[in-house]
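> okay, here's the prediction I keep looking at, along with the sequence it came from:
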Amino acid sequence: MDKKKFPVLIKYCFLKGKNTVKAKTWLDAEFPDTARGKSTIKHSYTKLRCGEMNTEGGEHSGRPKEVVTDENIKKIHKMIATECVHHIIDEYLGMRKLCAKWVPHKLTFDQQ
């Protein structure tokens, strides 16, 4: 059976007044190979008790399907190049790394 039809069957059990155990037993008897799990039924019952009667799968939050694009890769490379600690110390503080220590680009007479 199609996965999308199970929320309707779970809602049917809920409206008939069956608890989650009876709903699971009934679904296992009717659809032994494809019935939903106990936690899925409990989650659906919780939503139904809160008044969410929609059985259609709506939009879900989460990672978009197309995350790795050329545009995103370029943006990330730019962020890494311009917003890392090394860049800040080099550009804004005027220091560079020399022998594992950060020293100013321009040394004073005493520092030489």
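Happy to help now that I have it. Numbering: from 1, shown residues only.
> could you use CA atoms for every contact and neighbour count after this?
Fine.
> okay, which residue is most central for the chain?
The centroid of the chain falls nearest to Gly62 when counting by C-alpha atoms, centre = their mean (4.2 Å).
> can I assume that residue sits in a strand?
No: residue state for Gly62 (DSSP: H, G, I helix; E, B strand; the rest coil) corresponds to coil; a strand is not indicated.
> please report how far it lies from Phe6.
Distance, Gly62 to Phe6, using C-alpha to C-alpha, to the nearest Å: 23 Å.
> what do you get for Arg49?
Computed as C-alpha to C-alpha, the Arg49 to Phe6 distance reads 17 Å.
> this is the other structure I want to compare:
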Amino acid sequence: MEKIEYRVVIKFLFLKGNTPTKIKDELDSVYGDSAPLFSIVKFWLAEFKCGRESLVDDERLGRPNTASTDNNIAKFHQMVLDNHRIKVRESILNQDLGMRKLSARWVSRLLTLDQIRVR
């Protein structure tokens, strides 16, 4: 079940005047193991008591997940190839390009076809 569907049920039971414990027991009896935790129920009850109407998550600060686009990855790969001694703390190197730090250089974990031919 989606998070927003649980929130709808929590809001409905809150508007009926149920306590957090009653709401958690009701969710457990209907949804079993997939019911949200008591801390989540308390959080959303506090939000609804403060006057929140929306059931969707608020925007979060920080870098969006879309920062590592194919275009950015290609540019970053070229930067690393131009200067192997680049000092960065980027997850693009590890996750997207499959590189790791060896001594003072970033090298590919797997050999390319050209490197295999040379060996």
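Happy to help now that I have it. What you see is a predicted model; the values in this text were computed from it and never measured.
> just the TM-score for the two chains, thanks.
Once the chains are laid over each other, their TM-score by TM-score structural alignment, normalised by the length of structure 1 reads 0.56; 77 aligned residues with a C-alpha RMSD of 2.6 Å.
> Val41 of structure 2 contacts Asp25, doesn't it?
No: assessed by C-alpha atoms under 8 Å, Val41 of structure 2 is found out of contact with Asp25, at 10.7 Å.
> among those two, which residue is more densely surrounded?
Between Val41 of structure 2 and Asp25, counted using other C-alpha atoms under 10 Å, the more crowded position is Val41 (21 against 15).
> ok now do that one, which residues does it touch?
10, 20, 23-24 (C-alpha atoms under 8 Å, 6 or more residues apart in numbering).
> just give me the closest of those to Ile73 of structure 2.
Closest approach to Ile73 of structure 2 among the contacts of Val41 of structure 2 (C-alpha to C-alpha): Ile10, at 42.3 Å.
> wait, that closest one sits on Phe43?
No: assessed by C-alpha under 8 Å, Ile10 of structure 2 is found out of contact with Phe43, at 10.5 Å.
> tell me the SS of Lys101 of structure 2?
strand.
> map it across to structure 1 for me.
Matched to structure 1 by TM-score structural alignment, Lys101 of structure 2 sits unpaired.
> and the closest residue to Lys101 of structure 2 other than its chain neighbours, helix, strand or coil?
In space, and not counting its chain neighbours, Lys101 of structure 2 is closest to Val107: 6.5 Å by C-alpha to C-alpha, 6 or more residues apart in numbering. At Val107 of structure 2 the chain is in strand, as set by three-state DSSP.
> how close does Val107 of structure 2 sit to Val30 of structure 2?
Val107 of structure 2 is 53 Å from Val30 of structure 2, by C-alpha to C-alpha.
> quick one, which of those two is more surrounded?
Taking other C-alpha under 10 Å, Val107 of structure 2 and Val30 do not tie; Val107 has more neighbours (19 against 10).
> the strands in structure 1, which residues?
95-98, 101-104 (DSSP state E).
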